[in-house]
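Asks: got a predicted structure plus its sequence, pasted below:
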Amino acid sequence: MLILLGSFLGLMVLGVPVAIAMAVASLAFILISGTVPDVILAQRMIAGVESFPLLAVPFFILAGNLMNIAGVTGRIYAFAVSLVGWMRGGLAQVNIIGSVIFSGMSGTAIADAAGIGTIEIKAMKDHGYSTEVAVGVTAASATLGPIIPPSLPFVIYGMMSNTSIGALFLGGVIPGVVMTLFMMATVAIFARIYSWGSDAKFSLRDLGTAGIEVAVVFGFPILAYGLVWMGLSVNLAIGLALAVLLALDYYFDFSAVMALMTPVILIGGMTLGWFTPTEAAAAAVIWSLFLGLVRYRSMTMRSLTKATFDTIETTASVLFIVTAASIFAWLLTVSQTAQILSDLILGLTQNKWVFLILVNLLLLFIGCFLDTIAAITIVVPILLPIALKLGVDPIHFGLIMTLNLMIGLLHPPLGMVLFVLSRVAGLSVERTTMAILPWLIPLFAALFAITFIPELTLWLPRFMGMTR
């Protein structure tokens, strides 16, 4: 345990990247202990990425990149302005609603911050908001990306914990709504304190158009179900409903109907059993290509090539972290380190709620220093068995873990959203960090509610029959 954890922490202190630190610490343990054949290093690293659910990772990353270059982000922004831009602090509210919609397509906080976040920060600055305010609300809303389905961290957690990824996706819906409401309430309070006005004129016509777009999107599954009820085959019903949707979108030139359809296709398809979460990721890519190449015609071969290479680069870094974390987590188990840590935690408390408080504190600390994927891969084998012993549902535990680690993305030294927004806004990391601090209030409030009200997470998966 001293060799494994000591070398890992020592390398981290020296500034070695987390994946390399885990790989070197694992190799050092194998060479020094002599109890594990060195060939195990390669075998376990390969086994760590030899998983069907992990195929969703490059597809969801590619879908997010394609949405960013397909002109979808601008349309989402325009839709959000029509919906909430007339409120006090309108563009801050638009920022949140835009992130909610984009979260249903990308599944990552970084894609949200780098994509629609870039548009939102520029717009807020142009309307007189300070750069710090624009960065703070963008950072807070970006955490919605991995909570509202689809979600890359849920894919990794589901693979590590042998939990239904579809159930995790459904479990994130209501917590995502709770986080959205808390953030919007925070904007309303700040708007009153700092006398923010509205940023768009109230237009009953624009608001009505936005409402019609939402109605059209929700009408799609209702129409498809009605056609099936009338005796048509599922494929024919979906085809006819989609044809009606395309005709309406083409005729009325809606700003965001096709973009809003993405989460409906993904969640509806998984809920009805049409495809697995991994296949849903591929469906998201196909839909993104359709929007960029056919519907909006905003995607060029050059931009498509750039999105592809960006996806390759991001996927390679994510999977390298997964491979290194897999061998590290396996060694934690075989060396009895995980069991020792588990016994230590159980020695502190046998109370479920006290345990969850300790988990929150631990994960908030870990999230500041470890990449999200690495943290999930390392921590799940240690903490999940304890959670199950104490009666914590694995879906509920997955939401708690993911939200904690998302908050960690907003903190130095390894908060990726922090660095992305610092670069986008042209602020120093220190000023960006200070700008984010006030917006942690709604995030911690949501974390408290999600931790101590399990039904917020579990009601929808149970209602849909995906968990007991």
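Replies: Nice, I can see it.
Asks: alpha carbons only for contacts and neighbour counts from here, please
Replies: Fine.
Asks: how near is the residue nearest the centre of the chain to Tyr157?
Replies: Residue closest to the mean C-alpha point of the chain, counted by CA atoms, centre = their mean, is Pro146 at 1.1 Å. For Pro146, the distance to Tyr157 (CA to CA, to the nearest Å) stands at 12 Å.
Asks: SS state for the residue nearest to the centre of the chain?
Replies: Judged by DSSP: H, G, I helix; E, B strand; the rest coil, the three-state class of Pro146 is coil.
Asks: isn't it right up against Ala111?
Replies: No. Contact criterion CA atoms under 8 Å: Pro146 and Ala111 do not qualify, at 10.3 Å.
Asks: now do the shared contacts for Pro146 and Tyr157.
Replies: Counting by CA atoms under 8 Å, 6 or more residues apart in numbering, no residue touches both Pro146 and Tyr157.
Asks: what is the neighbour count of the closest residue to Ile46 other than its chain neighbours?
Replies: If the residues on either side of it in the chain are set aside, Ile46 comes closest to Thr323, at 6.7 Å by CA to CA, 6 or more residues apart in numbering. Thr323 has 24 neighbours, counted by other CA atoms under 10 Å.
Asks: now Leu246
Replies: Leu246: 15 surrounding residues under other CA under 10 Å.
Asks: which element is it on?
Replies: helix 234-252 (DSSP states H and E).
Asks: next secondary structure after that helix?
Replies: helix 257-271.
Asks: next one for the comparison:
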Amino acid sequence: MTLLLALCILLGLIGFGVPIAVALIAIAVGIFWMADVDQLIVAQRLYRGVQSFPLLAVPLFILAGQIMSRSGISGHLVAFAKTLVGQMRGGLAAVNVVTSMFFAGMSGTSMSDTAAVGGMIIDPMVKRGYSRAFTGAVTAASSTIGIIIPPSVPMVILGAYLGISTGALFAAGLISGVVLGLALIFVAWLISIRAGYPVEEKFALRRAGSAFVKALPALLMPAIILGGILGGIFTPTEASAVAVVYGAAVGMFYYRTLTPALLYQTLCEAAVLSGAVMLVTAAAHVMGFAFTYEQLADSILRPLAEL
């Protein structure tokens, strides 16, 4: 099986609605079958694909983000962001982006970012006269910051597999995420001027201070995580555990919105999301091993190396 054929089959399976993890495993099974390799290796490689201490950070960061989302922190972040950029033309669009930047420092995934921020700000934007197309575009574009600003689940996976310092990836992601967020705000501002979208309330120091105090515990989470990792206080995996404990403490004792029943529901949701992410990670490891075993990647790398 050639690399091009394998990729075409993979894209075809995904296009027909086959789950990504199943499609990846199916390609690996086909490659091993054609090479007359014992299929037991698929199960072995699935296990090896997630048998890594750094990867323990993935479900824990996801859980930390879900806890903060369920604690109702999104509303406080939106209120604080509105005091900062609401006075701009098209202020709610800028609020959308800034809130995504704040929430990215807690969730680590774009899915959590979209669900938490979109659920809070899409309806208010539409009611204020923003078009649904523009509202959806801003929300979708800003949610990509969720996997750039640390803690980032994809960066944890990348660092675990390639042996790259997760702390260095987080530091690079912080700068890149802020630059991307500012660029999105600038573009949204230009479009809002042309479309005549409204301005929100003017800046008031007292209101901004009050909103900042309410949002401060959530804003401290990325600082604790990144500062602890770069300062050598704890590893990324330990940082994820700290984030879970910190998020639960903030939700239960500061905001007092995280009840035992809600915590149980949050654990179930985080387990489902973590299972999906880890299954795709394990399946990708199996397919990558199959490509390496059959030296399929060499068909691309060899011509490039000869240039």
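Replies: Great, that's in hand. In this text, all values refer to a predicted model and were calculated from it rather than measured experimentally.
Asks: picking that back up, separation between the residue nearest to the centre of structure 1 and Gly172 of structure 1?
Replies: In this view, Pro146 of structure 1 and Gly172 of structure 1 are 9 Å apart by CA to CA.
Asks: now do Ile40 of structure 1
Replies: Note on Ile40 of structure 1: its distance to Gly172 of structure 1, by CA to CA, is 36 Å.
Asks: more neighbours, the two?
Replies: The residue with more neighbours, out of Ile40 of structure 1 and Gly172, is Gly172; 29 against 13, by other CA under 10 Å.
Asks: how near is the more buried one to Phe397 of structure 1?
Replies: Between Gly172 of structure 1 and Phe397 of structure 1 the computed distance is 12 Å (CA to CA).
Asks: next one: Thr278 of structure 1
Replies: In this structure, Thr278 of structure 1 and Phe397 of structure 1 are 22 Å apart, going by CA to CA.
Asks: again, but for Phe365 of structure 1
Replies: According to CA to CA, Phe365 of structure 1 and Phe397 of structure 1 sit 17 Å apart.
Asks: please apply the same query to Arg431 of structure 1.
Replies: 33 Å.
Asks: when those two are compared, which one has more neighbours?
Replies: Neighbours were counted for Arg431 of structure 1 and for Phe397 using other CA under 10 Å; Phe397 has more, 22 against 14.
Asks: list the contacts for the more buried one?
Replies: So Phe397 of structure 1 contacts Leu384, Ala387 (CA under 8 Å, 6+ apart).
Asks: what range in structure 2 matches the host helix or strand of it?
Replies: Per DSSP H and E, Phe397 of structure 1 falls inside helix 394-408. Using TM-score structural alignment, helix 394-408 of structure 1 lines up with nothing in structure 2.
Asks: coming back round to it: who touches the helix holding Leu246 of structure 1?
Replies: By CA under 8 Å, 6+ apart, helix 234-252 of structure 1 touches Val216, Phe220, Pro221, Leu223, Ala224, Tyr225, Leu227, Val228, Val257, Met258.
Asks: what lines up with Ser255 of structure 1 in structure 2?
Replies: Here Ser255 of structure 1 is matched to Lys214 in structure 2, going by TM-score structural alignment.
Asks: does that match touch Ser74 like I think?
Replies: No. If you go by CA under 8 Å, Lys214 of structure 2 and Ser74 don't touch, sitting 11.0 Å apart.
Asks: and those two? Which one has more around it.
Replies: Using other CA under 10 Å, the more surrounded residue of Lys214 of structure 2 and Ser74 is Ser74, with 25 against 18.
Asks: was I right about that one contacting Met120?
Replies: Yes. If you go by CA under 8 Å, Ser74 of structure 2 and Met120 touch, sitting 7.1 Å apart.
Asks: and Val13 of structure 1, how far from Thr432 of structure 1?
Replies: 23 Å.
Asks: between those two, which is the more surrounded one?
Replies: Per other CA under 10 Å, whichever of Val13 of structure 1 and Thr432 has more neighbours is Thr432, with 25 against 11.
Asks: buried residues in the helix or strand that that one is a member of?
Replies: Using DSSP H and E, Thr432 of structure 1 falls within helix 429-436. Neighbour-count burial for helix 429-436 of structure 1 flags Val429, Thr432, Thr433, Ala435, Ile436 (criterion: 16 or more other CA atoms under 10 Å).
Asks: against structure 2, where does that helix fall?
Replies: Taking TM-score structural alignment, helix 429-436 of structure 1 hits no residues over in structure 2.
Asks: and after that helix, which helix or strand comes next?
Replies: Beyond helix 429-436 of structure 1 toward the C-terminal end (DSSP H and E), the next one is helix 440-452.
Asks: what's in contact with that following helix?
Replies: Contact with helix 440-452 of structure 1 is made by 140, 175, 178-179, 182-183, 186, 353, 356, 396, 399-400, 403-404, 407, 456-457, as judged by CA under 8 Å, 6+ apart.
Asks: try 10 Å this time
Replies: With contact meaning CA atoms under 10 Å, 6 or more residues apart in numbering, helix 440-452 of structure 1 is reached by 136-137, 139-141, 143-144, 174-187, 353, 356-357, 360, 396-397, 399-401, 403-404, 406-407, 410, 453, 456-457.
Asks: and it with helix 394-408, angle?
Replies: Interaxial angle, helix 440-452 of structure 1 versus helix 394-408 (axes from the mean of the first three to the mean of the last three CA atoms, to 10 degrees): 170 degrees.
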